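Engineer: Using only what follows, build the 3D model:
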Amino acid sequence: MRSRIAPILLEAMLIALGGPLAAATPAAAARASLDEAAAARFAALALKCLHQEYPNHISHTLGGDADARAPRELTPAFYGCYDWHSAVHAHWLLVRLIRLIPDAPFAPEARAAVAQSLAPANIEAEVRYLRGTGRASFERPYGLAWLLELAAELRRFDDPDAKRWSATLRPLETETAARLEGWLPKLHYPIRIGEHDQTAFSFGLMWDWAGVAGEQPMRRLLEDAAQRFYRQDRNCPLAYEPSGEDFLSPCLAEADFLRRVLAPRAFASWLTRFLPQIPDGRAGARAAQRPGAPWLVPGVVTDRADPKLAHIDGLNLSRAWMLEGIAHGLPAHDARLAALTAAAARHRDAALPAVTGEHYEGGHWLGTFAVYLTSRAGLAQ
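Structural biologist: The predicted model follows:
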């Protein structure tokens, strides 16, 4: 089993060494943070559902009888894992794991499964489907953002298979980016919910893709969105979270996006106004907490067989990586780091044991959230 070196400590050590090692820090930290046994478990979840067509929840507009077709015919690359966006990010999960752990026992099966999906004819059909009448808002923004995240992971992967898959995916990647770039200037308000339509989380994925792909127009659109939607926000009501079916935190996702856009000192100042309740060791902050109570406790899951109630497991996973991201965006000696990292650890410890696949309601998607967290995907290349 790969050593469980604390990734933040490893990052600090490599940066201190400087030179080429410092440049390799993010990927090295990502590899160090992965437990290979857990990675194999998460890969197995994706492999189980990648080409499992049913049960299936499709978001499909019927224009006539001819449109009543099986999922594998409508979207032949991404028809498994219950829904389109979960199929997309299950492919991301596998590509990321075989990039970070190329000699893993599951890698050959994962390569074969991804190759089966990312065949040229399948991607051509996906592009045709996306361009179909009545699909202007298909999987926007969540599924489309995950498609760009998959494309970014393939671009990062210096591997013959990955280069071929990336080239094959490029027409769908281009169509997806164009749709989002056309939508962003028309979006007059942010979407501040805790499920798929939320803008802040998807903006973070889109931002990361734009950096890898060198797409400055997307970066400029997202900078504008950050300014219009979030820059003046104050006192986010974190105490009102979570809602009963959240898998994303509206407050934390917004902060996790803004830390990408703003420099550390500017982000620290913005965060003070946006989430003033983060403990920083001062007497006033301590007084705002109940004696002995930790700040920001994990959500409670009452029924993992219920597809909506099981969302809370995803919330705990995404909160953990968002808290880590917020900490990553702050200056090195910010007084809030201890509270943020402690809360991230609580959520991580509460959520990861629940990613088992016992129930398909969570098993078809929680593996992706677990890999995003444990491989530090929002922080590491």
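
Engineer: Every contact and neighbour count from this point should use C-alpha atoms.
Structural biologist: Will do.

Engineer: what's the distance between residue 319 and residue 373?
Structural biologist: From residue 319 across to residue 373, the span is 9 Å (CA to CA, to the nearest Å).

Engineer: before we move on, what about residue 265?
Structural biologist: 25 Å.

Engineer: So which elements touch whatever helix or strand residue 176 lives in?
Structural biologist: For residue 176, the host element (DSSP states H and E) is helix 160-183. In terms of contacts (3 or more CA pairs under 8 Å, 6 or more residues apart in numbering; DSSP states H and E), helix 160-183 is packed against helix 120-130, helix 142-156.

Engineer: So what angle separates the directions of the longest one and helix 160-183?
Structural biologist: This means helix 142-156. 140 degrees (axes from the mean of the first three to the mean of the last three CA atoms, to 10 degrees).

Engineer: Can you tell me what sits against helix 142-156?
Structural biologist: 84-86, 88-89, 91-92, 95-96, 162-163, 165-166, 169-170, 173, 176-177, 180, 196-199, 202-203, 205-206, 208-209, 212-213, 381 (CA atoms under 8 Å, 6 or more residues apart in numbering).

Engineer: Just the buried residues of these.
Structural biologist: Buried subset of these (neighbour count, 16 or more other CA atoms under 10 Å): 84-86, 88-89, 91-92, 95-96, 162, 165-166, 169, 173, 176-177, 180, 196-199, 202-203, 205-206, 208-209, 212, 381.

Engineer: Same drill for residue 265 and residue 373, tell me which one is more crowded.
Structural biologist: Using other CA atoms under 10 Å, the more surrounded residue of residue 265 and residue 373 is residue 373, with 24 against 13.

Engineer: Quick check: the more buried one vs residue 7, distance?
Structural biologist: 12 Å.

Engineer: mind listing what residue 7 touches?
Structural biologist: 29-30, 32-33.

Engineer: Export those residues to JSON lines and append columns for secondary structure.
Structural biologist: What follows is the contacts of residue 7, written out as JSON lines (DSSP: H, G, I helix; E, B strand; the rest coil):
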{"residue": "29", "secondary structure": "helix"}
{"residue": "30", "secondary structure": "helix"}
{"residue": "32", "secondary structure": "helix"}
{"residue": "33", "secondary structure": "helix"}
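
Engineer: compare with the first, here's sequence two:
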Amino acid sequence: MAKEKNGPIALQDLLGLPEGRRRWGELLLGLGPGEENRFRRLALTLCKVQARHVTPLERLLRAQGGDPRDWREIPPLPQELFKRASLFAHEPRTPQRVFETSGTTARERGRHSLLEVDLYRVVSTEGARRAGVPWEAVELHFLVASPEEAPRSSLSAMFGFWAEANPRPSHFWIRQGLLDETGLRAALARAVRENRPVGLCGTAFAFVPLLDCERGAPLPLPRGSFLLETGGFKGRTREISKRDFYHALETTFGIPTSQIWSEYGMTELSSQAYAQGVEGTHRTPPWTRVRVLDPLTGLESPIGARGLAAWIDLANIDSVLGIQTQDEAIATGDGFRLLGRSRAAPLRGCSLTVEDLRSQ
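Structural biologist: All right, here's what the predicted structure looks like:
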């Protein structure tokens, strides 16, 4: 691996030592939009390193015919594999943090093991900053549990990083699994009286009680406030369209839809994509790429066509950088439009199944 101007990065430094992780983070933050050659070099190096330690990735590369020559040739591993196999790139060391996906039983939960949360902290704050989310300029209110109460939630961890970096007060309003609606409404009412702009951030489903007219009157927030939703209707008994949802948010909080943000991330990733408004395009930071793949062929879909989102995330140094999701999207010229979870069959294009990749 070339360290750009400072010589090679040793394998153990890149993956396991604080100085190597810090330097890798600097390389990622130093990437600018459109720097394809530098992104390609970093992606191919990380892929080669991870393949030595993550057996499913090594098997997928072997089935593909060998080492890729471009980042687009890096095969993404199915997201489902995080539920079935260990994808930790530092065995036999112990991860500092293990994030888990939601699920009805422990066996159904995907697990993402991080040696340290240092890089996740850096990219989850800097990624939102570069996207333009004004999280540092307002008082923050989170419709999720705190990192202390939910130590296995990657979303709680990310919002915790925002809270730590923001000089203004921050509040987490889900406690013991329940939204403290009374406390939240009182806090927002105080902010309105004192004309203090706020950021209200949480899963889409967590906003629903606040939109029920029978349980509380509309509460127009001060100018400069913003809302951020992270999706989250999947598996719920109540679900509304995104257009109706955003209209309800606009009506309840007096926030124009242009100031309603959508965050797209997942437990298995370290980076996030952001969009604004109902029809907003999700864009990623320079250290990630998202391709929209045809589920029948595994080939990249043309602009305007539907497919499944596949990520290359250079911040995912503790597991695998390439992840194939079951999220349907439409490719655009400068990002993608997220449509939601696909109900179709998993992506084709490789003869190896999830069971093949996880078997020893």
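
Engineer: Quick TM-score on the pair, please.
Structural biologist: After superposition, the two chains reach a TM-score (TM-score structural alignment, normalised by the length of the second structure) of 0.28; 161 aligned residues with a CA RMSD of 6.3 Å.

Engineer: hang on, the earlier thing: which one of the contacts of residue 7 of the first structure is nearest to residue 117 of the first structure?
Structural biologist: residue 30 (26.0 Å; CA to CA).

Engineer: what about the closest one, neighbour count?
Structural biologist: Neighbours of residue 30 of the first structure (other CA under 10 Å): 23.

Engineer: Now the element after the helix or strand residue 338 of the second structure falls within, going C-ward?
Structural biologist: Using DSSP H and E, residue 338 of the second structure falls within strand 336-341. Next along the chain after strand 336-341 of the second structure, taking DSSP H and E as the criterion, comes helix 354-358.

Engineer: In the second structure, which helix is the longest?
Structural biologist: Identified as the longest helix of the second structure according to DSSP state H is helix 36-51.

Engineer: close enough to count as contact, residue 291 of the second structure and residue 310?
Structural biologist: Yes: between residue 291 of the second structure and residue 310 there is a contact under CA atoms under 8 Å: 5.2 Å.

Engineer: More neighbours: the two, which one.
Structural biologist: Taking neighbours as other CA under 10 Å, residue 291 of the second structure and residue 310 compare with residue 310 leading, 25 against 21.

Engineer: and that one, what is it in contact with?
Structural biologist: Contacts of residue 310 of the second structure by CA under 8 Å, 6+ apart are 76, 290-293, 322-325.

Engineer: at 6 Å what do you get?
Structural biologist: 290-291, 323-325 (CA atoms under 6 Å, 6 or more residues apart in numbering).

Engineer: Make sure I have this right: it is in a strand.
Structural biologist: Yes: Residue 310 of the second structure: assigned to a strand according to three-state DSSP.

Engineer: number of nearby residues for the residue nearest to it when sequence neighbours are not counted?
Structural biologist: Spatially, and ignoring its direct neighbours in sequence, residue 310 of the second structure is nearest to residue 324 (4.4 Å; CA to CA, 6 or more residues apart in numbering). Residues within reach of residue 324 of the second structure, counting by other CA under 10 Å, total 23.

Engineer: tell me the angle the helix or strand residue 324 of the second structure falls within makes with strand 336-341.
Structural biologist: Here residue 324 of the second structure sits within strand 322-331, counting by DSSP H and E. Relative orientation of strand 322-331 of the second structure and strand 336-341, computed by the same axes, to 10 degrees: 110 degrees.

Engineer: for strand 322-331 of the second structure, packing partners?
Structural biologist: strand 77-78, strand 306-313, strand 336-341 (3 or more CA pairs under 6 Å, 6 or more residues apart in numbering; DSSP states H and E).

Engineer: Please name the nearest non-neighbouring residue to residue 12 of the second structure.
Structural biologist: Closest to residue 12 of the second structure by CA to CA, 6+ apart is residue 20, at 7.9 Å.

Engineer: mind checking the SS state of the one you found?
Structural biologist: helix.

Engineer: for residue 98 of the second structure, same thing?
Structural biologist: Under three-state DSSP, the three-state class of residue 98 of the second structure is strand.

Engineer: Does it touch residue 154 like I think?
Structural biologist: No: using CA atoms under 6 Å, residue 98 of the second structure is not in contact with residue 154; the gap is 8.8 Å.

Engineer: And those two? Which one has more around it.
Structural biologist: Each of residue 98 of the second structure and residue 154 has its neighbours counted (other CA under 10 Å); residue 154 has more, 24 against 19.

Engineer: what separates the more buried one from residue 124 of the second structure, distance-wise?
Structural biologist: Distance from residue 154 of the second structure to residue 124 of the second structure, by CA to CA: 10 Å.

Engineer: so who does residue 97 of the second structure touch?
Structural biologist: Residue 97 of the second structure touches 113-114, counting by CA under 6 Å, 6+ apart.

Engineer: Next, find the distance separating it from residue 157 of the second structure.
Structural biologist: To residue 157 of the second structure, residue 97 of the second structure is 10 Å away according to CA to CA.
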